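Visitor: sharing a model prediction with you, sequence too.
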Amino acid sequence: MCGRFAITLPPEAMVRMFDAVPGNDVPQGARYNVCPTQMVAAVTSLEGVRHLRGLRWGFVPAWYETPTDGPLLINARAETIAEKPAFRAAVRARRCLIAADGFYEWNVGGNGARLPWFVTRADGRPMAMAGIWQDWERAGQRLTGCAIVTCAAGPDMAPIHHREPVLVDPADWPLWLGESGHGAARLMRGHPEAALRAWRVGVGVNSNRATGAELCAPLATGTPGA
């Protein structure tokens, strides 16, 4: 799954990267511990025009009476996304890209402790995580929520965790955003070997209240299972 990530790119840089129209609701400032229910910067496309906008991390199905009427849906599994009633309409028509420097994942050490890792692209470029989004409204309350699409872990992630977010390469952004026809399902796969790199980080990130650049700083040592 993907339950935390970091993003330090300013909105202006994301606008340039995605060639998007800026919105006025995009979160500002470097964020080293983005958590579910917080606002995230996402790119959507409407009639071929990309928009950088703020979305709430947490997909709310249309039938929820309140945003907390059921489980908090922060991830959507690629293998079942087209079949699940909560997601199947969104994956056909409301796909988005969520920018990140990298994401956190946990494995279990020899003493049973949960050990956090920070995962980035091996080439150092920002990530564009595949997402889906949906508007929800009840009794005057309105929000637009999103979920990150996940898939089986590729060879770089498998020693740490069995799932990873779907990462979309720049050449495939038009396809995922629905700008270049059909076939986005083929993008919902793990990355090949040597595409990602990961390092152990301190347990401070285990708290969803933690902030600061030190959260994703590497420890002196760290190998999966250590």
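Guide: Yep, that arrived. Everything quoted here is computed from the prediction, not taken from an experiment. Residues are numbered from 1 along each chain as shown.

Visitor: please count neighbours and contacts with C-alpha atoms only from this point.
Guide: OK.

Visitor: any idea how far the nearest residue to Ser180 once chain neighbours are set aside lies from Arg114?
Guide: Among residues not flanking Ser180 along the chain, Pro174 sits closest, at 5.6 Å (CA to CA, 6 or more residues apart in numbering). Using CA to CA, to the nearest Å, Pro174 is found at 38 Å from Arg114.

Visitor: over to Arg53?
Guide: Applying CA to CA, the value for Arg53 to Arg114 is 33 Å.

Visitor: comparing the two, which shows the higher neighbour count?
Guide: Arg53 (22 against 15; other CA atoms under 10 Å).

Visitor: which SSE is that one in?
Guide: Per DSSP states H and E, Arg53 falls inside strand 49-57.

Visitor: hang on, Ser45 packs against Leu175?
Guide: No: if you go by CA atoms under 8 Å, Ser45 and Leu175 don't touch, sitting 10.8 Å apart.

Visitor: all strands of this protein, in order?
Guide: All strands of the chain, identified by DSSP state E, fall at 5-7, 21-22, 31-34, 39-46, 49-57, 75-77, 95-100, 102-108, 114-121, 127-138, 141-152, 163-165, 196-200.

Visitor: this is the comparison structure:
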Amino acid sequence: MCGRFVLFTSGQDLLDEVAALPGVGGVEAPDGTPPPRYNIAPTQQVPLVRVDDSSVAHLDAARWGLLPTWKKDETGPPLFNARAETVAEKPSFRAAFKAKRGLMLLDGYYEWLTTDDGKQPYYVRRDTGMLVAAALWETGLSRLSTTMITTAAAEETAWLHHRLPLFLAADEIEQWVGGSPEEAAELLAPSRVAGELRWQEADKAVGSVRNDYAELMSAN
């Protein structure tokens, strides 16, 4: 799963990353871009990328935790992850999976490994470049919200956690955001990007959402 992530790429650099995504012919970001963040948690605001029929990418602030259109309030666990195995059928996600697929950009994320000395957080990143996660979006309660797809872990990351965000390879992005539900379902498998992931022990202070600074990414 992914319950905390890092996005320090901001400003024009983030807009350039979005503009460089396959199939994107322009970028609109009416809310601007967020400041660097090092400990983003569910229910907080995150940048969501949605590509329209004209290939324009819209970068907007969204609540991390999906709010389906039938939700009457924000009570209950935040739907910040959607399991690939059930996303097409589960009532919370099936409508969004059919027609509201987007992208979340990350510089890295945190995962916790249970050890004899307690839980040790790890910071996980791509070898080079940003991570592009498959996401869904909704507008329940008149708010833009999003969730991140997860799959069973790839062989490379199973030692750390049994789940893994669905990070898309460059040649999968257009299929995810613009393909039919059947075409999108073809991508619901452990990420092909997993072999490019690298990890390091992180500072245990990342466990508190009040802490948000660059030093969290390293235990040293």
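Guide: Cool, got the structure. Here the structure is a predicted model, which is why all the values come from computation and not from measurement.

Visitor: my guess is the residue nearest to Ser180 of the first structure contacts His182. True?
Guide: No: at 10.3 Å, Pro174 of the first structure does not count as touching His182 under the criterion of CA under 8 Å.

Visitor: the two: who's more crowded?
Guide: Legend: neighbour count by other CA under 10 Å for Pro174 of the first structure and His182, higher for Pro174 (16 against 11).

Visitor: if I look at that one, how far off is Tyr32 of the first structure?
Guide: Separation of Pro174 of the first structure from Tyr32 of the first structure (CA to CA) stands at 28 Å.

Visitor: now do the residue nearest to Ala195 of the first structure when sequence neighbours are not counted: how many residues are near it, please.
Guide: Excluding the flanking residues, the one nearest Ala195 of the first structure by CA to CA, 6+ apart is Ala122, at 5.3 Å. Per other CA under 10 Å, the neighbour tally for Ala122 of the first structure reads 11.

Visitor: would you list the strands of the first structure in a markdown table and tack on distance to Arg88 of the first structure?
Guide: Output for those, formatted as a markdown table (distance: least, CA to CA, whole Å):
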| stretch | distance to Arg88 of the first structure |
| --- | --- |
| strand 5-7 | 25 |
| strand 21-22 | 27 |
| strand 31-34 | 26 |
| strand 39-46 | 17 |
| strand 49-57 | 18 |
| strand 75-77 | 10 |
| strand 95-100 | 11 |
| strand 102-108 | 25 |
| strand 114-121 | 28 |
| strand 127-138 | 10 |
| strand 141-152 | 12 |
| strand 163-165 | 18 |
| strand 196-200 | 29 |
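
Visitor: so which of those strands is nearest Asn206 of the first structure?
Guide: Nearest of those to Asn206 of the first structure, taken as CA to CA: strand 114-121 at 7.4 Å.

Visitor: by how much does the closest one deviate from the second structure on average?
Guide: For strand 114-121 of the first structure, the mean distance to aligned residues of the second structure following superposition is 0.8 Å (mean CA distance after the TM-score superposition for the first structure).

Visitor: report the angle between that strand and strand 196-200.
Guide: Taking axes from the mean of the first three to the mean of the last three CA atoms, to 10 degrees, one finds strand 114-121 of the first structure and strand 196-200 inclined to each other by 150 degrees.

Visitor: chain center to strand 114-121 of the first structure, what's the gap?
Guide: Averaging C-alpha positions (CA atoms, centre = their mean, to the nearest Å) puts strand 114-121 of the first structure 14 Å from its chain's average.

Visitor: ditto for stretch 65-72 of the second structure
Guide: The answer for stretch 65-72 of the second structure is 18 Å, by CA atoms, centre = their mean.

Visitor: over which residues of the first structure does it lie when aligned?
Guide: Under TM-score structural alignment, the match for stretch 65-72 of the second structure in the first structure covers residues 58-65.

Visitor: next: stretch 197-205 of the second structure.
Guide: Taking TM-score structural alignment, stretch 197-205 of the second structure hits residues 196-204 over in the first structure.

Visitor: one more: stretch 82-92 of the second structure?
Guide: Aligned by TM-score structural alignment, stretch 82-92 of the second structure falls on residues 76-86 of the first structure.
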